[in-house]
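Undergrad: got a sequence here, can you model it:
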Amino acid sequence: MVESVVIVVPARMASSRLYGKVMLPVLGKSLLARMIERLGMIQHQAEIVIATTESPDDDVIVKEAESLNIPYYRGSIVNLMDRQYQAAKLFNAEVVVKIPADCPLIDPRIIDKALEHFFSDKFDYVSNLQPATYPDGNDVEVMTMACLKKAWQNAGRPYDLEHTSPFIYENPLIFNIGNVTWETGLDYSMSHRFGIDHPEDYYFIERVFKELYPVCHRFSCQDIINLLKLKPHIYDINAQYNHVNWYNKHLSELKPVLAV
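TA: Got it, this is the predicted structure:
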């Protein structure tokens, strides 16, 4: 029996460094629309749901979801754990895939690889973040609804609620945890940044889309790497932030992780 897979995309306008980043334009569409387009390219069957907040600022996210014909859920402004859980529950998910809206260059092939690994065994949770090897901005987390529910019931630290998954991957004795690494054997997680959090990230992403999208809509992570080798000045656009991510801010709080 095929399990119901729901991709939950947390998205909101508020951002301490770049307000409204998910609605910035690229080739005539919003970054959110471009990301949804890429999510629709995966080989696995899945429903995509945008999880936004009840803030009036996020009315524009709702309008964008409606224009894209993508279902949405509106929930807590600060508790992303609850927002993700309620969205997954509303759409009867059995398997939940979390892809942050600040990953507009996400490679659909990486999502498929994570799903294939997840379904290869009786995993509760699979990601490509423990340890991370892909360029930052290719974040994929796959979990059973039962796993997400247990985390929702038991997690309580502020960054658990903000980032959803630390409670899960810090408890390998409770959850069966798996990890997917980049098949190249390389680790570009701290040297290449494909996500968006700063204006320079936007300029980088916009340039990548302009270079690659007209050639192939379904361009890959490797295509981006090849572009940056050919045109290193594009790499330099946001290189100053390559080592910056939320995980580093909480190193003193995070527990050791065991994943297979």
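
Undergrad: going forward, measure contacts between C-alpha atoms and count neighbours the same way
TA: Noted.

Undergrad: tell me the centre residue of this structure?
TA: For the chain, the residue nearest the mean C-alpha position is I99 (2.7 Å; C-alpha atoms, centre = their mean).

Undergrad: could you also give me the structure for this second sequence? I'd like to compare it with the first:
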Amino acid sequence: MVRTGAIIQVRSGSERLPGKALLLLPFGSGPALLAHVVDRAQQASAIEQVIIATTTQASDDVIAQFCSDNGIACFRGDAEDVLNRFAAAAAIYKLNIAVRLTGDNPFIMPETIDAAVQQHLQAGVDYTITEGLPLGTNIEVISFAALQKARTAATAHSDREHVTPYIRRESMFKTQEVPIASDIKKLRLTVDYPTDYALASLLYSNLYKPGHLFGFPEIAQLLQQYPWLAAINEGNTQRKAFANEQEELEEAKRILKLGGFDKTLQKLEK
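TA: So this is what the prediction gives:
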């Protein structure tokens, strides 16, 4: 029998929004942001267990305490070697399939998780990622065998501080993208900056009710009513873990083109 679990990577440290995982959502009245991530993951029918993977640093004792207070499985590992932390958590909890989530994405949808896991199992691949959804709501699914191979073989620091770049890059792994259409694809639904938290709080204050998981249709309807909501955090940029140098180069070209830096772009292309 295939055992599938969700592993939520989370730590207290954040340069732009310290302690964001335990901020109340909505502001001042709701459960912790991390509690929403856990709740949404637990509602996916494909998920048998939710595990929080945090670090052994003293600053993350509050995360471990949160897990203890709420009866959530917790694994603590190296702060920098996230690949090893993630793979070790999957091994200890005997997962065959791991869904990778992060503690700053409170808008993940259970139906997206279920669709991604189903497509992963049907295709018999090592790695699956959805694409086409708002930032912070796409889902990664990784087979345990692939995690173990990457854990053993990856040596670059950039591959160890992130979980999936090595798997996405190396030809030994079978990967797939699962496109999902969305009317709000351009919306930023991750919490990395104060303005991200402001948008999340406004959305949750209007849509959240205990016991009810709102979805993309409700968000889209609210945006139709208040289109200015999308402008709250649209200027924020996202750090990205590139699978290889070529991918990073293409992203640099795209940004230069958008900014009108034609001369710099021409030099880069040469």
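
Undergrad: just give the TM-score of the two.
TA: Once superposed, the chains reach a TM-score of 0.88 (TM-score structural alignment, normalised by the length of the first structure), with 245 aligned residues with a C-alpha RMSD of 1.9 Å.

Undergrad: next, the contact list for the residue nearest to the centre of the first structure, please.
TA: Shown in contact with I99 of the first structure (C-alpha atoms under 8 Å, 6 or more residues apart in numbering): I7, V8, V9, P10, D139, V140, E141.

Undergrad: look up how far M143 of the first structure lies from it.
TA: I99 of the first structure sits 12 Å away from M143 of the first structure, going by C-alpha to C-alpha, to the nearest Å.

Undergrad: aligned partner of the residue nearest to the centre of the first structure in the second structure?
TA: Matched across to the second structure, I99 of the first structure falls on L101, judged by TM-score structural alignment.

Undergrad: against E140 of the second structure, how distant is that match?
TA: 8 Å.

Undergrad: now swap in S45 of the second structure and tell me
TA: Look at S45 of the second structure and E140 of the second structure: by C-alpha to C-alpha, they are 16 Å apart.

Undergrad: apart from its chain neighbours, what residue comes closest to P25 of the first structure?
TA: L31 (6.0 Å; C-alpha to C-alpha, 6 or more residues apart in numbering).

Undergrad: oh, I was asking about P165 of the second structure
TA: For P165 of the second structure, the closest residue by C-alpha to C-alpha, 6+ apart turns out to be A243, at 4.5 Å.

Undergrad: in contact with the one you found, which residues?
TA: By C-alpha under 8 Å, 6+ apart, the residues touching A243 of the second structure are P165, Y166, R168, R169.

Undergrad: how near is it to R168 of the second structure?
TA: Taking C-alpha to C-alpha, one finds A243 of the second structure at 6 Å from R168 of the second structure.

Undergrad: quick one: the helices in the stretch 101-250 of the second structure, in order.
TA: 110-123, 144-153, 157-160, 165-169, 194-207, 216-225, 245-259 (DSSP state H, counting those that start in this stretch).

Undergrad: those into CSV, with extra columns for mean neighbour count?
TA: Below are those laid out as CSV (neighbours: other C-alpha atoms under 10 Å):
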stretch, mean neighbour count
helix 110-123, 19
helix 144-153, 18
helix 157-160, 17
helix 165-169, 20
helix 194-207, 18
helix 216-225, 14
helix 245-259, 13
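
Undergrad: wait, which of those helices is closest to A91 of the second structure?
TA: Proximity to A91 of the second structure, assessed across these by C-alpha to C-alpha, is greatest for helix 144-153 (7.8 Å).

Undergrad: any idea how far the closest one is from the chain center?
TA: Centroid separation for helix 144-153 of the second structure versus its chain: 20 Å, with C-alpha atoms, centre = their mean, to the nearest Å.

Undergrad: rewinding a little: can I get the contacts of I99 of the first structure in CSV with neighbour count and distance to L27 of the first structure?
TA: Formatted as CSV, those follow (neighbours: other C-alpha atoms under 10 Å; distance: C-alpha to C-alpha, whole Å):
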residue, neighbour count, distance to L27 of the first structure
I7, 25, 24
V8, 27, 24
V9, 26, 21
P10, 22, 22
D139, 21, 23
V140, 25, 25
E141, 22, 28
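
Undergrad: need the contact list for D139 of the first structure.
TA: D139 of the first structure neighbours (C-alpha under 8 Å, 6+ apart): I99, P100, C103, I106, S127, N128, L129.

Undergrad: how close does the second one get to V180 of the first structure?
TA: In this case it means P100 of the first structure. 17 Å.

Undergrad: between the two, who's got more neighbours?
TA: Using other C-alpha atoms under 10 Å as the criterion, P100 of the first structure and V180 rank with V180 on top: 25 against 22.

Undergrad: so what does that one match up with in the second structure?
TA: Per TM-score structural alignment, V180 of the first structure is aligned with V178.

Undergrad: quick check: its match touching T128?
TA: Yes. V178 of the second structure lies in contact with T128 (C-alpha atoms under 8 Å); the separation is 7.2 Å.

Undergrad: mind listing the shared neighbours of those two?
TA: A116, Q119.

Undergrad: which stretches of the first structure form strands?
TA: Secondary structure of the first structure (DSSP state E): strands located at 5-10, 25-26, 29-30, 47-53, 72-75, 95-98, 125-127, 141-144, 177-179.

Undergrad: could you dump those strands into JSON lines with distance to A151 of the first structure added?
TA: As requested, the strands of the first structure are exported to JSON lines (distance: least, C-alpha to C-alpha, whole Å):
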{"stretch": "strand 5-10", "distance to A151 of the first structure": "16"}
{"stretch": "strand 25-26", "distance to A151 of the first structure": "35"}
{"stretch": "strand 29-30", "distance to A151 of the first structure": "32"}
{"stretch": "strand 47-53", "distance to A151 of the first structure": "18"}
{"stretch": "strand 72-75", "distance to A151 of the first structure": "17"}
{"stretch": "strand 95-98", "distance to A151 of the first structure": "13"}
{"stretch": "strand 125-127", "distance to A151 of the first structure": "11"}
{"stretch": "strand 141-144", "distance to A151 of the first structure": "11"}
{"stretch": "strand 177-179", "distance to A151 of the first structure": "14"}
